[in-house]
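*Asks:* Model the following, please.
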Amino acid sequence: MASLRTFRKKIKYTLLYFLVRFLIAIANGVSRSAWLKFCGRLGKLTSYFAKKTKRISIENLTIAFGKEKSKAEIEALATEMFVQLGKNVGDVLRATSQVDTLEKLNEFVIMKGFENFEVADRKGKGVVFVACHLGAFEFQITSMAVRGLNFMVIGTPLKDKRLNDLMWKHRNKNGTNYVERDKATYPMMKTLKAGGSVALLIDQDTRKVKSTFVHFFGRSASTPIGAALMALKTGAAVLPAFSHLGDDGMQHIEILPEIPLHITGN
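*Replies:* From the prediction side, this is the model:
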C-alpha cells in the first residue's frame, strides 16, 4: 500500500514538473495580457476540482467576512481567489526566462515604499523583511535581486527534487542567495551582520519552527518568531512587505515603514 502511494506521488510530481516546463515554454510565445487571461481561466477551472482547498478557502473567508458577506458572495470570492492565483502563478512562470533586469521588471511591476527600505538600510544593521504568501510574492525577491542588493531568502524545499531545482535556479539567477530553512540560521546571522537583508514568509501555521500564538480574527494563530529573534540578536530593522495583482494588470509591491522593536523580556 505504501509503495502504491509512493508510485502515485512520483507520477503526480512528474506530470506537474512537465506541466510547469510546458507552461513556461508557452508563456514565452504570447503577450502577457493574453497569458494572464489564459492562466486566470485555468485557475477558475482548477477551483472545480480542488474541492478540499476550496472548502478550506471558504471556511477561512467566512472567518474574515462572515458578518458582512453572504454565503454566495463568499463562495464567489473563493472562486475569484483561484482566478487570481492562476494569474499570479502564470506571471511568475513567465518571468522565469523573461526578466533579468530592473528595466524589464518595471514593465509590469510597481514598487511603492522603497524609501522605507533605504531608511532602514542606512542604519547598517541589516533588514528583515516579513512577508506572506500573498499575490506573486516571488517578485518581491526578484525586485530586490535585480537592484543588486545583498539579499537572502529563506524557504522550504519542495518535495520533488526537479521542481525544487527549478525554483532554486529561478530564485538564485538574479543574485539572490536562496537558503533552505533547515540550514538558514548561520547564513542569516552572517548576512544581517554584514548589513544585508533577509526575507521571511511568516503567515503559515507550522510546528517545524519556533512560534508563538497571537490573536488573529479573534482566534489564536501560531506565528513564527524567527524575524523577531533575528532583530533582537542583530539589531536589524523589521519591515513588512506584500504584493498583489492590481485591477490595472500591474503587479504592485509595497514596503511598509519599519516596525519599532520593543524590548519586553518576553
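*Asks:* Every contact and neighbour count from this point should use C-alpha atoms.
*Replies:* Will do.
*Asks:* immediately after the helix ranked longest in the chain, which helix or strand?
*Replies:* Secondary structure of the chain per DSSP state H: the longest helix is helix 71-98. Next helix or strand after helix 71-98 toward the C-terminus (DSSP states H and E): helix 102-105.
*Asks:* circling back to that earlier point, any buried residues in the longest helix of the chain, and which?
*Replies:* Using 16 or more other Cα atoms under 10 Å as the test for burial, helix 71-98 gives 74-75, 77-96.
*Asks:* Quick one: neighbours of residue 44, just the number.
*Replies:* Burial measure for residue 44: 19 neighbouring residues, criterion other Cα atoms under 10 Å.
*Asks:* Residue 82 is in contact with that one, correct?
*Replies:* Yes: contact between residue 44 and residue 82 holds when scored by Cα atoms under 8 Å: they sit 5.5 Å apart.
*Asks:* Next, the angle helix 71-98 makes with the strand with the most length in the chain.
*Replies:* The strand spanning the most residues in the chain, taking DSSP state E as the definition, is strand 237-245. Counting by axes from the mean of the first three to the mean of the last three Cα atoms, to 10 degrees, strand 237-245 lies at 100 degrees to helix 71-98.
*Asks:* The structure of the following sequence is requested for comparison with the preceding one:
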Amino acid sequence: MESNLHHVLPEMPGPQLRKLAWRNWLNYTKAWIDFFKIPRMDRRKLGALLTPSGLENLDAAMARGKGVIVVAPHMGSWELAAASWAASFGEIGVMVEQIEPRRLFDHVSALRSRMNIRVIPLSQTGARDIIRMLKEHRMVVLAMDRDILNTGQPFKFFGRLTSFPTGPVEIALKTGAPILPAFCIRDQNDAYIAIGEPPLFLTPSEDHPADVRGAMEQILATFERYIKRYPDQWHVLEPIWPEKPVVPAVTIPSPPAQAAVGD
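*Replies:* This next block holds a predicted model:
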C-alpha cells in the first residue's frame, strides 16, 4: 500500500507517507466493519449512512435502456454503494475476485446475495454473465484498478505505465451500455458520499484500438483525480506498478469472444 501511495504522492516525505498509509488502513478497516453491518440495516438506516451525488448522471445512463457498467477503483466503501444501488434499483451484479480462505469468500458472497447483489466470479468467462445482466437492463459494478488476470493493456497512471483490464470498455463497445465512473468517499462524520461522474457513451468506429484507448484514458484520468484528492481512501494492498517498466503494446487486439474484466 505504501508503495502505491508513493507513486501517487512522490513528493511526500517518508514519515508523512507512513502516517498516510496508517490512515488508509484505518479507513479500510472501517469499510469492512460497515460492510458486515449492512445486512442488518433497513433502507432508512442505509440512506442515512450514504448521501448520493450526481444522480442525474446515473439517470442519464439508465435512460439508454442498455444497462449500466459502473467502473470504480477500490475506494471508500464500494460495498455500501453497491448495497444502496441494489436497494434502489433492484438486483445488480458485482464482479469479484475469489479470496482465501474459501469459507470467508462464501460467507461474504452470501451476505452480498442477501443485499440483492448477484456475485459474478472474476474469470475469463465472466463477460457472459455481465452481458446477460446488461440485456436485463441491470447495473453491473466492476472495480478496474487492478489487472488480476494479467490480461490487460499498458496505460499511463500517475505518469508511469502499468497494466489495466480493458474488458469493461470492450463490453461497452459491444453492447452499447454506458460506462459510469463512480466513487464512494468517507466524509469527516464517518458517513459516505456516493458520487456518479458523467457517463461515457461509446460509439464504435473503424479504429477499435483507438476507441478502447480513448475510453480507458478518460476513465483512468477520472480515477487519478479522486485518488489524488483522497489518497487515504484508495485501498489497494497489492503493488499496482511493476518493479520493471512495462513495455507499451503496439496495438490493442480486437475484442475476443470473451472479454476479460478486472475486479
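*Asks:* what TM-score do we get after superposing?
*Replies:* After superposition, the two chains reach a TM-score (TM-score structural alignment, normalised by the length of structure 2) of 0.73; 206 aligned residues with a Cα RMSD of 1.6 Å.
*Asks:* Once aligned, what mean separation remains between the longest strand of structure 1 and structure 2?
*Replies:* Averaged over the aligned pairs, strand 237-245 of structure 1 sits 0.8 Å from structure 2 after superposition, using mean Cα distance after the TM-score superposition for structure 1.
*Asks:* gap between the helix or strand that that strand is followed by and the chain center?
*Replies:* The helix or strand immediately downstream of strand 237-245 of structure 1 is strand 251-255, counting by DSSP H and E. Relative to the centre of its chain, strand 251-255 of structure 1 is centred 12 Å away, using Cα atoms, centre = their mean, to the nearest Å.
*Asks:* any chance you could map the helices in structure 2?
*Replies:* Remark: helices assigned in structure 2 by DSSP H are 2-8, 14-37, 43-49, 55-62, 78-89, 102-114, 126-135, 167-175, 208-229.
*Asks:* and among these, the most buried is which?
*Replies:* Compared across the helices of structure 2, helix 167-175 shows the largest average neighbour count, a mean of 23 (mean count of other Cα atoms under 10 Å).
*Asks:* just the angle between that helix and strand 179-186, please?
*Replies:* Using the same axes, to 10 degrees: helix 167-175 of structure 2 against strand 179-186 is 140 degrees.
*Asks:* how far out from the middle of the chain is helix 167-175 of structure 2?
*Replies:* On the basis of Cα atoms, centre = their mean, helix 167-175 of structure 2 sits 15 Å off its chain's mean C-alpha point.
*Asks:* mean shift between it and structure 1?
*Replies:* When structure 1 is overlaid, helix 167-175 of structure 2 sits 0.7 Å from its aligned residues on average, using mean Cα distance after the TM-score superposition for structure 1.
*Asks:* Tell me the residues of structure 1 aligned with that helix.
*Replies:* Mapping helix 167-175 of structure 2 onto structure 1 (TM-score structural alignment) gives residues 226-234.
*Asks:* Need the residues that contact that stretch.
*Replies:* Residues outside stretch 226-234 of structure 1 that contact it (Cα atoms under 8 Å, 6 or more residues apart in numbering): 125-126, 128-130, 189, 192-193, 200, 209-211, 236-238, 261.
*Asks:* Then stretch 179-186 of structure 2?
*Replies:* With Cα under 8 Å, 6+ apart, stretch 179-186 of structure 2 has contacts from 57-58, 61, 68-73, 75-78, 81, 169, 172, 192-201, 219, 222, 226, 233.
*Asks:* how about a cut-off of 7 Å?
*Replies:* Stretch 179-186 of structure 2 is contacted by residues 68-72, 75-78, 81, 172, 192-201, 219 when judged by Cα atoms under 7 Å, 6 or more residues apart in numbering.
*Asks:* try stretch 85-102 of structure 2
*Replies:* With contact meaning Cα under 7 Å, 6+ apart, stretch 85-102 of structure 2 is reached by 105, 116-122, 138-142, 263.
*Asks:* ok, now with 8 Å
*Replies:* Taking Cα under 8 Å, 6+ apart as the rule, stretch 85-102 of structure 2 contacts 43, 82, 105, 115-122, 126, 130, 133, 138-143, 262-263.
*Asks:* number of nearby residues for residue 12 of structure 1?
*Replies:* As a burial measure, residue 12 of structure 1 scores 12 neighbours (other Cα under 10 Å).
*Asks:* typed the wrong thing, it's residue 19 of structure 1
*Replies:* For residue 19 of structure 1, the count of nearby residues is 12 (other Cα under 10 Å).
*Asks:* Confirm it sits in a helix?
*Replies:* Yes: assessed by DSSP: H, G, I helix; E, B strand; the rest coil, residue 19 of structure 1 belongs to a helix.
*Asks:* Structure 2: which residue goes with that one?
*Replies:* By TM-score structural alignment, residue 19 of structure 1 lines up with nothing at all.
*Asks:* and the gap between residue 19 of structure 1 and residue 13 of structure 1?
*Replies:* Taking Cα to Cα, to the nearest Å as the measure, residue 19 of structure 1 falls 10 Å from residue 13 of structure 1.
*Asks:* do residue 131 of structure 1 as well
*Replies:* To residue 13 of structure 1, residue 131 of structure 1 is 27 Å away according to Cα to Cα.
*Asks:* which one of these two has more residues nearby?
*Replies:* Using other Cα under 10 Å, the more surrounded residue of residue 131 of structure 1 and residue 13 is residue 131, with 19 against 16.
*Asks:* Quick one: residues contacting the more buried one.
*Replies:* Contacts for residue 131 of structure 1 (Cα under 8 Å, 6+ apart) come out as 137, 199, 200, 201, 202, 203, 240, 241, 242.
*Asks:* Could you measure from it over to residue 206 of structure 1?
*Replies:* In this view, residue 131 of structure 1 and residue 206 of structure 1 are 16 Å apart by Cα to Cα.
*Asks:* now swap in residue 240 of structure 1 and tell me
*Replies:* Residue 240 of structure 1 is 20 Å from residue 206 of structure 1, by Cα to Cα.
*Asks:* Which one of those two is surrounded by more residues?
*Replies:* Neighbour tally, residue 240 of structure 1 and residue 206, criterion other Cα under 10 Å: the higher count belongs to residue 240, 17 against 12.
*Asks:* hmm, back to that, can you lay out the helices of structure 2 as TSV showing distance to residue 95 of structure 2?
*Replies:* Listed next are the helices of structure 2 as TSV, based on distance: least, Cα to Cα, whole Å:
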stretch	distance to residue 95 of structure 2
helix 2-8	23
helix 14-37	16
helix 43-49	22
helix 55-62	19
helix 78-89	11
helix 102-114	11
helix 126-135	8
helix 167-175	11
helix 208-229	18
